[in-house]
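Chemist: Sequence and predicted model, in that order:
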Amino acid sequence: MTDIAAPALTRSIVTEIPGPNSRALLERKAAAVPQGIPHQLPVFIAEAHDAIITDVDGNRFIDLGCGIGVTTVGHTNDAVVEAVREQVGKLTHSLFGTTPYEPYVRVAEYLAKHTPGDHAKKSFFVNSGSEAVENGVKIARKFTGRRAVAVVEHGYHGRTNLTMTMNYKPAPYATGMGPLASDIFHAPGSYPLQDGLSGAEAAERTQYYLDKHVGVSDLACLVIEPIQGEGGFIVPADGYLPAMQEWCTANGVVMIADEVQSGIARTGRTFASEHFGWVPDLVLSAKGIAGGMPLAGVTGRAEIMDSVHTGGIGGTFGGNPVSCAAAVAVFEQIESADLNGEAQRVERVMRPLLDGLAERHPEIIEVRGKGAMLAIEFIDPESGAPIPTAPISAAAGKEGVLVLTAGTDYNVLRFLPSLAITDDQIRDAVEVIGRAIAEVTGD
């Protein structure tokens, strides 16, 4: 995936940021779109391919965000585009629950094959990560007959009423939008940088909280991101997730892996759970599953999935045939183009460069993550206060690198490059980010 080399795949800034065409469109956006829809990079994108996005003024940016981890295989991936074109000419929509179609079944078969564990599994599809989380909770409640839902601190699960209640951080996702959903409990998780606990110790702490503050007999499910996304790409201590799964199984609790951001070859494994030896009861997929097309899936143990009565799950657009065709193209490349190997390559090239930034900038307290899901966290070495990363992101954007922020305290830069990014593009992007850090921090 990294063989392509052409002038169009280089960073190039030819106007001020934003340029005149983007400024005109920003005025139109302000008049027509609610202010609640922000923009991190103040430009309008005209086209994109692989790891480069081009704005309406002709500026080209190295994209380290991928639409928040969606275009993992690269923007306008050739195989995805071809699959979409072919499917559009055949069937654009049919409610699968009324008149089924084969691509839906094929994606379910791929998920049964590639999600952790060799037990019998079944899947169904919805439109977004939030919907996948909602449906995972619904199924767990139906299967167990219990009401309570547990999540862990620093997690993010979506923007619907239920999922924004599940988020650790209410602002901005739930501010002023209550009343929120009931029976949601936030337990301490595993954040090695902050808590210093081993996996076993962190699991014991989580279990104590759930025992005492929820009551296991009322607990339907525990929902955890194997690597937390919005929370700042927090990687749990070794042993934490398997220990929690063992506890959940022993107590009749459904344990759900929210792999919306970390799944689909993002971390060097098809699902991040594999890094930790974790075999969840349910796995939630979205973002990178269909190469930019809207699709999300719920995959789980067959006996859990089949506990729902006929008609209890589904939706009009869930598992759209065009999106399913795109997902088939993604899974075919996972198997034929070694996408996990490409994610590992991204880490081999990028992580030492980020470590180099940390050596030069004492504000970078940790470099973490796996594969093409990496992050750096900033703390003031004198005061211990979090350092906001939005100004660093803005400075990098002016030089042609789109980089996202994250973290409960907004003090993390997160990197989600496509697996089509070249080694040279990675080096160029990190060099720009280094200059942006120096500009903002004065180092």
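Modeler: Structure received.

Chemist: switch to C-alpha atoms for all contacts and neighbour counts from now on
Modeler: Fine.

Chemist: Can you show me the strands along the stretch 1-150 of the chain?
Modeler: For the stretch 1-150 of the chain, applying DSSP state E, counting those that start in this stretch gives strands covering 45-49, 52-55, 60-63, 121-126, 148-152.

Chemist: quick one, which of those strands is nearest to residue 401?
Modeler: Nearest of the strands of the stretch 1-150 of the chain to residue 401, taken as CA to CA: strand 60-63 at 4.8 Å.

Chemist: Relative to the whole chain's centre, how far out is that closest one?
Modeler: Mean-position distance between strand 60-63 and its chain equals 20 Å (CA atoms, centre = their mean, to the nearest Å).

Chemist: Could you do stretch 372-385 as well?
Modeler: Per CA atoms, centre = their mean, the displacement of stretch 372-385 from the mean C-alpha position of its chain is 20 Å.

Chemist: now what about it, what contacts it?
Modeler: For stretch 372-385, contacts defined as CA atoms under 8 Å, 6 or more residues apart in numbering pick out 232-233, 262, 266-268, 343-344, 346-347, 351, 354, 362-369, 386-389, 411-419.

Chemist: Buried ones in that stretch, by neighbour count?
Modeler: 372, 373, 374, 375, 376, 377, 378, 379 (16 or more other CA atoms under 10 Å).

Chemist: so, if you compare those, which one comes nearest to residue 205?
Modeler: For those, the nearest to residue 205 is residue 377 (24.5 Å; CA to CA).

Chemist: The nearest residue to that closest one once chain neighbours are set aside and residue 233, how far apart?
Modeler: Excluding the flanking residues, the one nearest residue 377 by CA to CA, 6 or more residues apart in numbering is residue 412, at 4.4 Å. Using CA to CA, to the nearest Å, one gets 9 Å for the distance from residue 412 to residue 233.

Chemist: can you check residue 389 too?
Modeler: According to CA to CA, residue 389 stands 14 Å off from residue 233.

Chemist: And residue 99, by the same measure?
Modeler: Distance of residue 99 to residue 233, given as CA to CA: 40 Å.

Chemist: With residue 439 instead?
Modeler: To residue 233, residue 439 is 24 Å away according to CA to CA.

Chemist: Check it against this one:
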Amino acid sequence: MALEPRTERQKAAIEEVETYGAHNYSPLPVVISAAKGVHVTDLDGTTYIDCLSAYSAVNFGHGHPALLAAAEAQLARVTLTSRAFYSEPFGPFVKALAALCGKEMVLPMNTGVEAVETAIKAARKWGYESKGVAEGRAKIIVMEGNFHGRTTTVISFSNDPEARKSYAPYTPGFVQVPFGDADAIEDAIDDDTVAVLFEPIQGEAGVIVPPEGFLTKVREITRRRGVLMIADEIQAGLGRSGATFACDREGVVPDVYILGKALGGGIMPLSAVVADRDVLGLFQPGQHGSTFGGNPLACAIGSAVIELLGSGELQERSRVLGERFRAGLQPLLDAGWATEVRQAGLWLGVDVNPDLGTAKEICYRLMEREVLAKDTHGHTIRFAPPLVITEDQIDQVVAHTITAFEQAATQVR
């Protein structure tokens, strides 16, 4: 099933993008022109419930008043100084983020993958300068099915053929093990291992939640074997999984947090690596940086994001409403229309029975019913609405989703 843009106006806007923009994404055929809260509006005034939240970058909803106020106030003052000088919002932001994470230092960057690259550099530097690994021999253990971005280094340890094809030669120094298998991690550690890098919940893979106790075991193993535990919480963190961090679900604190997406409130790119001084304190001037990293505008917004998370209300909403969402989708499993539904907070992965078609085809049907979600890996639909969504809106999405699956099943019959 394909879906054409609803009007000639949107068709023209899409053709312009497809003509002049590189084709590195395959968007749904809708052109968004405005957004507020959980809703986005297209060029022709049709309003949709956003169930993707820009891959969790818009956790707090589009145009959250507290975040807009922080952005507007800073926008009128100063937006960029580079790190050649200090800026007023930088100190309060890194102090607040360090406190949120229970760590001593913060290294801000812009995009999520920049933060992943930064964490890799930090882990190798720690391995050479603190652990005593011989230069050039550092290894980092990663998980099968991982998604940490698409830079050359990061795709070197991906097993997604779409991400890897035609980009060799690849960067060495990574060992891949099955996600969720703590024993495999322990077996892979040797004297040259400096870190274990993982997503506590694999988002791009389809909201894959590891077996209960996995994070606890990884924490015990890494501490005992003297390697860093690095948690990529770029998608899973900052309330998405029903807790501030997905690692909180097992009461685990990693050595290094990698944060991004929602940290910028859906307004500015903002990411960060957060760790104690024995890791991040190894960086010296000139050894790592970014012109825009930690810019005043992003830092002001980031501080407002941290303040929003302070009460725990959004995390609790994510947990409670996520359970409501999951319960509402049970009929999909009962009817055999979905083969699995995975859920962590307001983050769900729904595997479509292949007899009904592809996940993208179901997303087309949802779009026709004014719900926007996104497929991944052909058979999984990801739902990640803003954490400010209401019970009634959850129920609307559930009803539309069941109808979309039912229509697909009817057509197959």
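Modeler: Structure's in. What do you need? What you see is a predicted model, and the numbers here were worked out from it, not measured in a lab.

Chemist: one step back: sort out for me which of the buried residues of stretch 372-385 of the first structure are in helices.
Modeler: Under the assignment DSSP state H, those contribute nothing to helices.

Chemist: would you list the strands of the stretch 1-150 of the first structure in a markdown table and tack on mean neighbour count and distance to residue 142 of the first structure?
Modeler: Formatted as a markdown table, the strands of the stretch 1-150 of the first structure follow (neighbours: other CA atoms under 10 Å; distance: least, CA to CA, whole Å):
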| stretch | mean neighbour count | distance to residue 142 of the first structure |
| --- | --- | --- |
| strand 45-49 | 16 | 43 |
| strand 52-55 | 24 | 44 |
| strand 60-63 | 27 | 41 |
| strand 121-126 | 23 | 16 |
| strand 148-152 | 22 | 12 |
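
Chemist: Nearest to residue 428 of the first structure, out of those?
Modeler: Taking CA to CA, strand 60-63 is the member of those nearest to residue 428 of the first structure, at 8.7 Å.

Chemist: Now do that closest one: which elements does it pack against?
Modeler: For strand 60-63 of the first structure, the packing partners by 3 or more CA pairs under 8 Å, 6 or more residues apart in numbering; DSSP states H and E come out as strand 52-55, strand 401-402.

Chemist: what about that strand, how far off from the second structure?
Modeler: Following the fit onto the second structure, the mean deviation recorded for strand 60-63 of the first structure is 0.6 Å by mean CA distance after the TM-score superposition for the first structure.

Chemist: Give the aligned range of that strand in the second structure.
Modeler: Here strand 60-63 of the first structure aligns to the second structure at residues 47-50, judged by TM-score structural alignment.

Chemist: now stretch 227-247 of the first structure
Modeler: Mapped onto the second structure using TM-score structural alignment, stretch 227-247 of the first structure covers residues 201-221.

Chemist: and for that stretch, what are the contacting residues?
Modeler: Stretch 201-221 of the second structure is contacted by residues 145-147, 179-182, 185-186, 200, 229, 235-236, 246-247, 250-254, 342-344, 347-350, 376-377, 380-382 when judged by CA under 8 Å, 6+ apart.

Chemist: What subset of the residues you listed is buried?
Modeler: 145-147, 179-180, 182, 185-186, 200, 229, 235-236, 246-247, 252-254, 343-344, 347-350, 376, 380-382.

Chemist: Which stretches in the stretch 151-300 of the second structure count as helices?
Modeler: Secondary structure of the stretch 151-300 of the second structure (DSSP state H, counting those that start in this stretch): helices located at 152-155, 161-164, 182-188, 214-225, 277-280, 296-309.

Chemist: Redo the ones you listed as a markdown table? Include distance to residue 14 of the second structure.
Modeler: Formatted as a markdown table, those follow (distance: least, CA to CA, whole Å):
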| stretch | distance to residue 14 of the second structure |
| --- | --- |
| helix 152-155 | 29 |
| helix 161-164 | 23 |
| helix 182-188 | 45 |
| helix 214-225 | 43 |
| helix 277-280 | 44 |
| helix 296-309 | 30 |
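
Chemist: among the ones you listed, which is nearest residue 110 of the second structure?
Modeler: Among the helices of the stretch 151-300 of the second structure, the nearest to residue 110 of the second structure by CA to CA is helix 296-309 (8.7 Å).

Chemist: which residues touch that closest one?
Modeler: Residues contacting helix 296-309 of the second structure (CA under 8 Å, 6+ apart): 66-67, 70-71, 74-75, 78-81, 87-90, 92-93, 96-97, 100, 238-239, 244, 262-265, 267-270, 314-315.

Chemist: tell me the angle of the very next helix or strand once past that helix relative to helix 296-309?
Modeler: Remark: after helix 296-309 of the second structure, the chain's next helix or strand is helix 313-328, criterion DSSP states H and E. Orientation of helix 313-328 of the second structure against helix 296-309 (axes from the mean of the first three to the mean of the last three CA atoms, to 10 degrees) gives an angle of 70 degrees.

Chemist: equivalent range in the first structure for helix 313-328 of the second structure?
Modeler: Using TM-score structural alignment, helix 313-328 of the second structure lines up with residues 338-353 of the first structure.

Chemist: Contacts made by the helix ranked longest in the second structure with the rest, please.
Modeler: Scanning the second structure for the longest helix, with DSSP H as the assignment, gives helix 391-412. Outside helix 391-412 of the second structure, the residues within contact range by CA under 8 Å, 6+ apart are 49, 321, 324-325, 328-329, 331-332, 337, 355-357, 362, 365-366, 369, 371.
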